[in-house]
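Asks: structure of the sequence below:
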Amino acid sequence: MRQAVPSWVTLLVLSLCGMASALQFTLAIPLLPEFPDLLGVSTADASWLVTVTLLTAAVSTPVIARMADMYGKRRMLIVALSAMVLGSLICALEVSFVTMLVGRALQGFGASLIAVGISILRDELPPERVGTAVALMSATMGIGSALGLPLAGVLTDWLGWHSIFWFSAVTGVALIVALLVVIEESPVRTPGRFDVAGAVLLSAALVCLLLPISKGSAWGWSEPPVLGLFAAAVVLLAAWAPLELRVNQPMVDLRTSARRPVLMTNIASIFAGMAMFVNMLVTVQVLQQPAGAGFGLSVTAAGLAMVPSGLAMVVVSPISGRMLTRWGGRVVLLSGSALMAVAYVGRIFYADTVTAVVIGSTAVGVGTALAFAAMPTLIMSSVPLTETASANGLNSLVRSIGTSLASTLVAAILATHQVQVDGVSLASGDAFRLVLLLGAVASVVCAGISALIPTDRRTHHERELARTQGRTKQEAVIRGRVRLARPDNNARGMVLVSVLDTRGEQLDWSRADNAGQYSAVLPGPGTYVVIANTVGWAPAATVIDFAGGEVEQDLTLTDELTVSGTVTSDGVPAPGALVAMSEAAGSQVGSTHCDEQGRYTFQLPLTGRYVFTAYDARTGRARARKVLLSIESEIVDIDIPAGPDSCDGRVVG
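Replies: Next up is the predicted model:
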């Protein structure tokens, strides 16, 4: 059996993976002005070397993250790193511009390393260290981005431009070896078959959405290719969403994603991504522009000016980790976005020296570190533990949408507000102030949305684990199937399974698939209560005394909740009478006919006011009743009296 690896070693390896992920985007940026001459292509063509990496990153992250939940997190980290290494080697060999495009596309697979790495940290580390570890892992995107620019300049000056790709390849190989040696495969997995159709549709929709966002300024926003791609994205998403609601193991669980904590966090992430990227874009641009419109620093010097921001993220990580443990993700996200807003406002008025720019950029970086640490924590506290990687992957995707929007908006602002310096058009001071205002607005919106996220809290069991469990976790996945006594009942995708401890705290939950299969996580040996529940059925519960090993537990819902009763005509049962149920607002729910004894049955609908109407064809008379239904089975008897039709509001039960 492998000897336990210290937590700091696990964190170090995964954090280096996160930094390697970020470097794939920034290492090539200083070369972008040189690529047309180096590769013999136009400037527009050369820009694809950045665009294709961003597109691949957006498409591959949710796919790899979902596969990590299903087939193993360490395994998919190695797959992503292998693709990144292959892409780096292709770029380093530089056969042609086309092969460079292929290589840069493969490098984009590295974007999934952070989302999957965060999920591994939750699975592997003791609970009391998860907050700080997630904070550092989340900050690696900003740290890697800040270090990538000066590193690219140094490597290019000393060893030539090919060296940045050789560096990326060697780093990736070293990290693959480290993963194999240090990281154990997580036992927390989701069973089932991968949703290939959902992955293809989502990938196509993302390409059609992000490509015009990235290229709209160059192609023209009103041009047919841009409008056509946006229309295709809408059509593809419209086809994808119903598919995800039908399949057993969807690529993205839309029902879970629609839960308020997850939905609000993902929306906030879009604006947090915008605020983060605005900081990097505006800082580098203003530092590199020639004197008179900027500070005239070299690429390497401008990159070095970003290093304090990256270092500040490292320093803030343990602080944000303690804040997450004490106050939860909502407060930390709100604090981080508020700090970014204040820093941006300060930069609008104080940005006349390099020192002021660096201080302002660092302050935004600290806020970014807090916000980015909070988002995966909020996500993981609101989704099933067997789906943390895919949920973080979706969160990374929406952040990338925010960065793409920021890039487009910044480019538009800088292009429309220019001054002439020595005959060259450069972005004006007003342009930079507008960009900083954009960052402030994005931060304020992020803070406002953060305030709408429900407060997250750690369970009593997690606190107990933090005090007693030590260095290793003993989590196990419980699997099983929820069966309905009436199998033709239409409750697909709506059966929820919860795991409680003996204090009544919910430790995990799961949504059974269309076949009734579910999986949830038990945190360690102990006694647990497993509950299955769905609309229209009485819940079922069982007690599990878990001592270790594999756990399988099936549950059966036997008591269907119904609305039933007897229809009589002047006190005599009315066989064959029609009974119709509709909402009080008028929408039809269903209808049925009575049996030989005048009895009828409906499955219990959602709570609310309903109208029951009975019609006896033999007598030609009818009667309607208004009923307030709760979550328990109800008996509603209807008597159709002789004489004129009538209606009242009494419930007989």
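
Asks: C-alpha only now, for contacts and for neighbours.
Replies: Noted.

Asks: looking at the protein, which helix is longest?
Replies: helix 127-159 (DSSP state H).

Asks: can you list contacts of whatever helix or strand comes next after it?
Replies: For helix 127-159, the succeeding helix or strand toward the C-terminus, using DSSP states H and E, is helix 163-182. Contact with helix 163-182 is made by 5, 9-10, 13, 16-17, 20, 24, 27-28, 74, 78, 81-82, 84-86, 88-89, 91-92, 152, 155-156, as judged by CA atoms under 8 Å, 6 or more residues apart in numbering.

Asks: filter those residues down to the buried ones.
Replies: If you count burial by 16 or more other CA atoms under 10 Å, the buried members of the contacts of helix 163-182 come out as 10, 13, 16-17, 20, 24, 27-28, 74, 78, 81-82, 84-86, 88-89, 91-92, 152, 155-156.

Asks: tell me where the stretch 301-450 of the chain has strands.
Replies: 418-421, 424-427 (DSSP state E, counting those that start in this stretch).

Asks: tell me which of those sits nearest to L297.
Replies: Nearest to L297, of all those, is strand 424-427, at 14.7 Å by CA to CA.

Asks: any idea how far the residue lying closest to G310 once chain neighbours are set aside lies from L23?
Replies: Spatial nearest neighbour of G310, chain neighbours left out: I143 (4.2 Å); criterion: CA to CA, 6 or more residues apart in numbering. Separation of I143 from L23 (CA to CA, to the nearest Å) stands at 9 Å.

Asks: follow-up on the earlier one: distance to M581 added to the strands of the stretch 301-450 of the chain, as a markdown table?
Replies: Converted to a markdown table, these look like this (distance: least, CA to CA, whole Å):
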| stretch | distance to M581 |
| --- | --- |
| strand 418-421 | 67 |
| strand 424-427 | 67 |
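
Asks: structure for this one too, so we can compare:
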Amino acid sequence: MPKRLALPVASYAVLLVSALQTLVVPVVSNIQADLGVSATSASWVVTANLLAAAVFTPMLGRLGDLYGRRPVMLGVLMVVLAGSILAATTSSLPLLLVARVAQATSFGLFPLSIGVLREELPPAKLTGAMAIVSGMLAVGAGLGLTVTGLLMQNGGDYHQLFWLATALSAVGIAGVFLLPRREPVATGRLDGAGAAVLGLALVLLILPLEEGNDWGWGSARVIGSLAAAVVVFAIFVLFERRISHPLVTTRMLTHRPIVIANAAGLFLGFSMFAVFLAVSYLVQTPAGVAGYGFGSTVLAASVVYLLPGTAGGVVTAPLGGRLVGRFGAKATLVIAAALALAGFAMLAVLHDDTWEIIVGAAIVNTAVMFGYAALPALLIQHVSPAETGIANSVNSIARSVGMSIGTAFVVTMLTRNLIPGVPLPHESQYVWIFVVGAALAAAAGILVALALPRSRPVALSVREVEEEEVFGAAGLAVPAELVRKSAT
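Replies: Just a heads-up that it's a prediction; the model follows:
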């Protein structure tokens, strides 16, 4: 009986991950109003979660290898439960940020859940099970947006969202508790010091990007924080060179194909949250006051404008896998960049009608799904079998950092040069967000097309591509037999 629970429990855990990620996106402005803080400060409710996820995810995957996945999953869910209760009961921004950092440990449930499937299911059922679990990322994101809209209609209290997260976490604990106990699959130690240094470097990088409007872009605090980020990143690299079980190997930071893959991951993460937040803010802007926008409710912003593109991931993610199998990872990444360019360009020019926003956001979301399908296949072509796990972990960090930068960029653009007498940005500031997204998409496409080494498309079946995609998205080692085939 416990073995039969592996798939439903893993599916639920991954659904919880993505639901917690999107629950707060449409209500950042509500949190700002309730707490009486600036838009920049309120945006840390999203940014702090993503930054913490960048550090926690590879660490928790490693802890699952060292101590067993079931106990680590239980520990994660208990931390998420505690964070959700804190978020549901506090009206303090610092405590809410602590709660969101605690909830960020949920990102580790994805690699841990894939590990559970590998332990409990026979090979013949593994690929189909992983496809179902991976699909829960899109389903959970859509569910999070839908539930947010429903709970927040008619002026609902955003604390309800965190009470819901509390209940969902409790159900997850009960499910994971029923899983069978397994022995750890690895020995060694966790690079906690490296993770702490990386976390400090990321905070020093993102903090001035978030606070630049308030601090002044030429101020000593902004320049000093960015300079300190460079120094701490350098210390991180030197530290990782000297230990036997590093969080990130030096090769992952210097090998050109891997650097390009990580740059692409950074861009894809940026695109996902830039379009999420920009569209959410844009459609909720009252047209009668600002001269643009739709005066949308949180329900409409969630369900009408954001949900179609997110839910479409159930279809577009498998399609991305087929593109990789047919044309190769490099070509698929170029296609993804071209789609992102088209989507952002459309939003920059056409954003006066509802259908224009829906279609533009859906195109960008499709580009992200295609890119996420291509990255694991690209990485395994350029690393040894022993390095696929760490390569995917680093790429996972890059995607999370990109999400954080996307959030910081949107908030920075929308909190400067406000309309006189109205605490709202000019329409041109949204246009600039979309223009920058399009420019970055063009740069990413050119970088991948020209700088990546030429490689012929790999003769992988759709099933094998789907396996690569799920392992890679989870930051795990791709099975050696797939790596060998891709390298031939």
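
Asks: tally of neighbours for the residue nearest to G310 of structure 1?
Replies: Under the neighbour criterion other CA atoms under 10 Å, I143 of structure 1 is assigned a count of 27.

Asks: wait, it touches P308, no?
Replies: No. I143 of structure 1 is not in contact with P308 according to CA atoms under 8 Å; the separation is 9.4 Å.

Asks: show me the contacts for the nearest residue to M380 of structure 1 once chain neighbours are set aside.
Replies: Leaving out its chain neighbours, the residue that sits closest to M380 of structure 1 by CA to CA, 6+ apart is T388, at 5.6 Å. For T388 of structure 1, the contact set (CA under 8 Å, 6+ apart) comprises D69, S119, I379, M380.

Asks: show me which pair in those residues is furthest apart.
Replies: So, those by CA to CA: farthest apart are D69 and I379, at 14.8 Å.

Asks: quick one on the thing from earlier: how far away is the residue nearest to M380 of structure 1 from R122 of structure 1?
Replies: Taking CA to CA, one finds T388 of structure 1 at 9 Å from R122 of structure 1.

Asks: for D639 of structure 1, same thing?
Replies: 61 Å.

Asks: swap in A305 of structure 1?
Replies: 33 Å.

Asks: now E552 of structure 1
Replies: Taken as CA to CA, the span from E552 of structure 1 to R122 of structure 1 is 23 Å.

Asks: V222 of structure 2 contacts N213, correct?
Replies: No. Contact criterion CA under 8 Å: V222 of structure 2 and N213 do not qualify, at 9.8 Å.

Asks: please identify which of these two sits among more neighbours.
Replies: Per other CA under 10 Å, whichever of V222 of structure 2 and N213 has more neighbours is V222, with 22 against 17.

Asks: name all residues that make contact with that one.
Replies: P208, L209, G212, W215, G216 are the contacts of V222 of structure 2 under CA under 8 Å, 6+ apart.

Asks: relative to K330 of structure 2, which of these is nearest.
Replies: L209 (31.0 Å).

Asks: please say which position in structure 1 the closest one maps to.
Replies: Correspondence of L209 of structure 2 to structure 1, assessed by TM-score structural alignment: I213.

Asks: tell me which element its match falls in.
Replies: Using DSSP H and E, I213 of structure 1 falls in helix 196-219.

Asks: give me the helices and strands touching that helix, please.
Replies: Counting contacts by 3 or more CA pairs under 8 Å, 6 or more residues apart in numbering; DSSP states H and E, helix 196-219 of structure 1 packs against helix 48-71, helix 224-246, helix 388-416.

Asks: which one of these lies nearest to Y615 of structure 1?
Replies: helix 224-246 (36.8 Å).

Asks: ok, then the element right after the closest one?
Replies: Next helix or strand after helix 224-246 of structure 1 toward the C-terminus (DSSP H and E): helix 254-257.

Asks: outside of that next one, which residues touch it?
Replies: For helix 254-257 of structure 1, contacts defined as CA under 8 Å, 6+ apart pick out A241, E244, L245, V262, L263, V383.

Asks: next one: stretch 290-309 of structure 2
Replies: 26-27, 142, 145-146, 148-150, 152-153, 276, 279-280, 282-287, 352, 354, 357-359, 361-363, 365-366, 419, 422, 424, 426-427.

Asks: figure out the length between the terminal residues of that stretch.
Replies: 26 Å.

Asks: can you give me the buried ones in it?
Replies: 290, 292-309.

Asks: among those, name the ones in helices.
Replies: Filtering the buried residues of stretch 290-309 of structure 2 for helices - DSSP H - leaves A290, V298, L299, A300, L307, P308, G309.

Asks: mean distance, the helix holding I213 of structure 1 to its aligned residues in structure 2?
Replies: Average distance, helix 196-219 of structure 1 versus aligned residues of structure 2 after superposition (mean CA distance after the TM-score superposition for structure 1): 2.3 Å.

Asks: now the helices: where do they sit in the stretch 251-400 of structure 2?
Replies: Using DSSP state H, counting those that start in this stretch, the helices of the stretch 251-400 of structure 2 run over 251-254, 256-284, 287-290, 298-300, 307-311, 313-327, 329-349, 354-380, 388-414.

Asks: which one of these lies nearest to I31 of structure 2?
Replies: Here helix 298-300 is closest among the helices of the stretch 251-400 of structure 2 (CA to CA), at 12.3 Å.

Asks: average distance between stretch 99-107 of structure 1 and structure 2?
Replies: Mean for stretch 99-107 of structure 1 is 2.2 Å (mean CA distance after the TM-score superposition for structure 1).

Asks: ok, now stretch 144-152 of structure 1?
Replies: Mean for stretch 144-152 of structure 1 is 3.6 Å (mean CA distance after the TM-score superposition for structure 1).

Asks: hang on, the earlier thing: of the contacts of V222 of structure 2, which ones are shared with structure 1?
Replies: Counting by both residues aligned by TM-score structural alignment, their matches' CA atoms under 8 Å, structure 1 reproduces these contacts from those: P208, G212, W215, G216.

Asks: for the host helix or strand of R623 of structure 1, grab the matching residue range in structure 2.
Replies: Per DSSP H and E, R623 of structure 1 falls inside strand 621-629. Under TM-score structural alignment, strand 621-629 of structure 1 has no counterpart anywhere in structure 2.

Asks: thanks a lot, catch you later.
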